[in-house]
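Peer 1: Here is my input; please provide its structure:
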Amino acid sequence: MRISRLASVAPRIFPTNHYTTLSPAVTIARALQEHINSPSPKPGKKIHADIIKTGLRPDLNISIKLLILHLKCGCLTYARQVFDELPKPTLSAYNYMISGYLKQGFVKECLLLVRRMAFSGERADGYTLSMVLKASPSLCRHVHARIIKCDVELDDVLVTALVDAYVKSGKLECARTVFETMRDENVVCSTSMISGYMNRGFVEDAEEIFDRTRVKDVVVYNAMVEGLSRTGETAKRAVEMYVWMQRAGFRPNISSFASVVGACSVLTAREVGMQVHGQVMKSGVYDHIKMGSSLLDMYAKCGGIDDARRVFDQMRERNVFSWTSMIDGYGKNGNPEEALELFAKMKGVHVAPNYVTFLGALSACSHSGLVERGYEIFESMQRDYSMKPKMEHYACMVDLMGRFGDLSKALEFVRAIPERPSSDVWAALLSSCRLHGDVDIASVAADELFKLNADKRPGAYIALSNVLASAGKWEKVSEIRDVMKARKIPKNIGRSWISAEKAQ
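Peer 2: Modelled structure (predicted):
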């Protein structure tokens, strides 16, 4: 009966006598495989329809191919239906289904299927465990224990997944232990270790791994450039690494460009940034939105606001980050009117602002003295975008009100904040009191600051001392300074520097 049904499906698949010497089951399997290998596999679903119409119960080989076909078509529902109809799913069936869930971001379903697989008695292999690690890096210890307990072979794929999972979970010592057990060098693992160390600020450890990696690629260089670009202490070395990468014969890609441009932003090295900009224009990534956002942010931070706007205007596509960088750049370069004009245009083209965008707009209002406009923008966060203001936004509003002398209203605003005001909020109020010489409110703000973190805010003591000195209350000034001495709170020493590289 089963053979006759197979025979009735086969002619519909190959009506022109293809594979006439083959059995119907082989004919169907080969037809499915052709559709699987095709760049357009969806027509192969008709075979499944024919199988269902005839009432055929496909064998394991055909079922696995149907499963793969539906996964390649992106039809998880049909794939799961085929999987659930298997009398006893094999390891390969589990792996295909788990991989399908993972590729489409269904992490919960992926892990539930792994659990079902364990209860069924089917033993996971290295590929299964590597997918578990990708789905949930936090399970790295459990997976590692299973690898040891079940004596699973640690091949390159599994080692790489395990190292990467440990790194993402912040367990760098465990990641390093696994890394050191590798028999052969693996540049992907090296890159994961470098990124992990850089994320934790362990620059020397990252450099050690980089130096040990004999066969390097552009990705491992990018990990170094990106990690070094984050702080002023190492940003210059990021630019040097970017140069070494090219000398080693590797062409920069968009990640390389974005990272070195970020280093130029930290260093405010506008001339170097312009040279990189020239390279970007000759590459094929100039029109990429990430590249445009990086360049305009660099120019804005280097004081080249006109160059930043030129990049912004040339961008074919803009997202919230590019709009925000331009608004923030205008605000920090003393162009608050342009910042607010751009903020209005951004909403006009239906790009929803994020928290940083609102912060830039509020800061622009503060520098322009537009108190009412600032209130309107602040209130629109929750009213129009359902965004709960953060402490940075409250601090910005306090600065806006306090900067223009409305200190009583600013204090009322602080006391009305739903959560406990942060030290930044009280510091903003204290700074305004210093500007306007309000001793009473300054004392309140300073007292709250001291309650929050007395030892970490030496500036609060100095600011209160200066307010009292301006009011002629020298006895209070002496008391403040005695408290600082008793608590061993140092007065911060101001410093400035200039570049001497081009000095004659």
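Peer 1: CA atoms for contacts and neighbours, from now on please.
Peer 2: OK.
Peer 1: so what's the closest residue to residue 431 other than its chain neighbours up against?
Peer 2: Sequence neighbours aside, residue 463 is the residue nearest to residue 431 in space, at 7.0 Å (criterion: Cα to Cα, 6 or more residues apart in numbering). The contact partners of residue 463, taken as Cα atoms under 8 Å, 6 or more residues apart in numbering, are 430, 431, 434.
Peer 1: again, but for residue 255
Peer 2: If you count contacts by Cα under 8 Å, 6+ apart, then residue 255 has residue 222 around it.
Peer 1: What sits closest to residue 269 if chain neighbours are left out?
Peer 2: Residue 269 sits nearest to residue 302 (Cα to Cα, 6+ apart), 6.9 Å away.
Peer 1: Ok, residue 50 next?
Peer 2: residue 9 (6.4 Å).
Peer 1: shouldn't that neighbour be in contact with residue 53?
Peer 2: No. If you go by Cα atoms under 8 Å, residue 9 and residue 53 don't touch, sitting 9.2 Å apart.
Peer 1: I'd like the structure of this one too, to check against the first:
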Amino acid sequence: MSALKRTASHAIEDFATVIRHCAKSKDLAKGRWIHSQIISDQKEYRENVFLANLLVQMYGKCGSPNDAKRVFDAIDAKNVFSWAVMMTAYTQNGYLQDAKLIFDEMPDRDTVAWNTMLAAYAQHGHVDEAKILFDSIPNPNIVSWTTMLTAYAQSGYMCSAKHMFDSMSPRNAIAWTSMLAGYARLGGILASRGLFRKMPQHDTISATAMVSAFAARGNDREACALFENMPERNVFSWTALLQGYAENRLLDKAKSYFDKMPAWNLVPWTVLVVSYAQSERLEIAQDLFVEMPERSIVTWNALLAAIGHAKSLEEAKLFLVTMPAWNLVTKNTISQIKEVKQS
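Peer 2: As a prediction, the model looks like this:
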């Protein structure tokens, strides 16, 4: 390879590295800057399909599908990946009609493309459109079947989900777990329990779904027994049990499991702070709030409401001043506190 070609190759890889970093960090401003550098550089870089595809992907991940489309339209020699990343850029940002137009225009559609479009419909609750698309897939694979089943289960269409499930061969863990969660969501704890017992093997995800189902229905004894017998637990398993206890106002039990957790994320902290605040146990809620490594607007609003209920309007206002951000819930909460305190 000549020195000139080697330099060009290195420059392309350098550009690619920066674009990938921008996509991963969702740094749109830096992504646009590196794009401008590519445009202003040599023709070899401007017309490089590899870099263009990465730019489309980056803009999609950074929430700017319109920029992605401009780059896509400028690609003269689009390849399969070009079409795929453009469709994904739209689906990632909820532009389903635009994604479908790209899908319809694709010169070659593989199973991945079909499943990407199917998953987009499913994730946004467009079950009818998903079913029409599913029925059109030339050779649906296990991912296609599982995606369609999950769409039914998450939307509460358990008869249709059951029909898909019974027709599947083989069935993967996602299919079993989607059915478990679907029945549990509708309060069908007996159906969930029966299905769980029929599973050929249990993994952490399915066991967690069952713990969540038991806990949500107030069946803390079965939830706890299953949890304790799990060979492996992750933060989601712990949170499922904790949240079930919290929802049923068994806060001391929730707190005891929270204290045993080997690691935390924002969710279990939020569950406990909100639950204690809503149960008017302000002192514990405040202690947990102070200890939180990071806080969400949900925890700030829950504590604001609790302070407003248990203490004076002035103390609620003092807490309000310390909040880093407000939203509609914040404004409604302070209005309700004023109304109650001034009545």
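Peer 1: Could you name the helices and strands sitting against the helix or strand that the residue nearest to residue 50 of structure 1 is a member of?
Peer 2: Taking DSSP states H and E as the criterion, residue 9 of structure 1 maps to helix 2-13. Other elements packing on helix 2-13 of structure 1 under the criterion 3 or more Cα pairs under 8 Å, 6 or more residues apart in numbering; DSSP states H and E are helix 24-37, helix 45-54.
Peer 1: Now which residue in structure 1 aligns to residue 122 of structure 2?
Peer 2: Residue correspondence to structure 1 (TM-score structural alignment): residue 122 of structure 2 is matched to residue 167.
Peer 1: And for residue 2 of structure 2, the neighbour number?
Peer 2: Counted with other Cα atoms under 10 Å, the neighbours of residue 2 of structure 2 add up to 7.
Peer 1: how distant is stretch 67-83 of structure 1 from the center of its chain?
Peer 2: Taking Cα atoms, centre = their mean, to the nearest Å, the mean C-alpha location of stretch 67-83 of structure 1 is offset from the chain mean by 31 Å.
Peer 1: Span of that stretch from start to end?
Peer 2: Distances were taken as Cα to Cα, to the nearest Å; on that basis the terminal residues of stretch 67-83 of structure 1 are 7 Å apart.
Peer 1: buried set for stretch 66-82 of structure 2?
Peer 2: Of the residues in stretch 66-82 of structure 2, those scored as buried under the neighbour-count criterion (16 or more other Cα atoms under 10 Å) are 67, 68, 69, 71, 72, 75, 82.
Peer 1: And for stretch 320-330 of structure 1?
Peer 2: Of all the residues in stretch 320-330 of structure 1, those buried under the rule 16+ other Cα under 10 Å are 321, 322, 323, 324, 325, 326, 327, 328, 329, 330.
Peer 1: residue contacts, the last one?
Peer 2: Contacts were defined as Cα under 8 Å, 6+ apart; by that measure residue 330 of structure 1 touches 300, 305, 336, 338, 339.
Peer 1: ok, back up a step: with neighbour count, distance to residue 93 of structure 1 and secondary structure added, can I get the contacts of residue 463 of structure 1 in CSV?
Peer 2: Shown next, in CSV, are the contacts of residue 463 of structure 1 (neighbours: other Cα atoms under 10 Å; distance: Cα to Cα, whole Å; DSSP: H, G, I helix; E, B strand; the rest coil):
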residue, neighbour count, distance to residue 93 of structure 1, secondary structure
430, 30, 66, helix
431, 23, 66, helix
434, 20, 71, helix
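Peer 1: could you dump the residues you listed to TSV with distance to residue 282 of structure 1?
Peer 2: As requested, those are arranged in TSV below (distance: Cα to Cα, whole Å):
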residue	distance to residue 282 of structure 1
430	51
431	48
434	52
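Peer 1: helix or strand for residue 400 of structure 1, which one?
Peer 2: Assigned by DSSP H and E, residue 400 of structure 1 falls in helix 391-403.
Peer 1: Now do that helix: which elements does it pack against?
Peer 2: With contacts taken as 3+ Cα pairs under 8 Å, 6+ apart, helix 391-403 of structure 1 sits against helix 355-368, helix 371-385, helix 407-415, helix 423-436.
Peer 1: Direction-wise, compare it with helix 407-415 and give the angle.
Peer 2: For helix 391-403 of structure 1 against helix 407-415, the angle between stretch directions is 170 degrees (axes from the mean of the first three to the mean of the last three Cα atoms, to 10 degrees).
Peer 1: circling back: quick one: which of the helices and strands packed on helix 391-403 of structure 1 is nearest residue 46 of structure 1?
Peer 2: Evaluated with Cα to Cα, those place helix 371-385 nearest to residue 46 of structure 1, the distance being 46.5 Å.
Peer 1: List the contacts of that closest one.
Peer 2: Surrounding helix 371-385 of structure 1, the residues in contact under the criterion Cα under 8 Å, 6+ apart are 352, 358, 361-362, 365-366, 387-389, 393, 397, 400-401.
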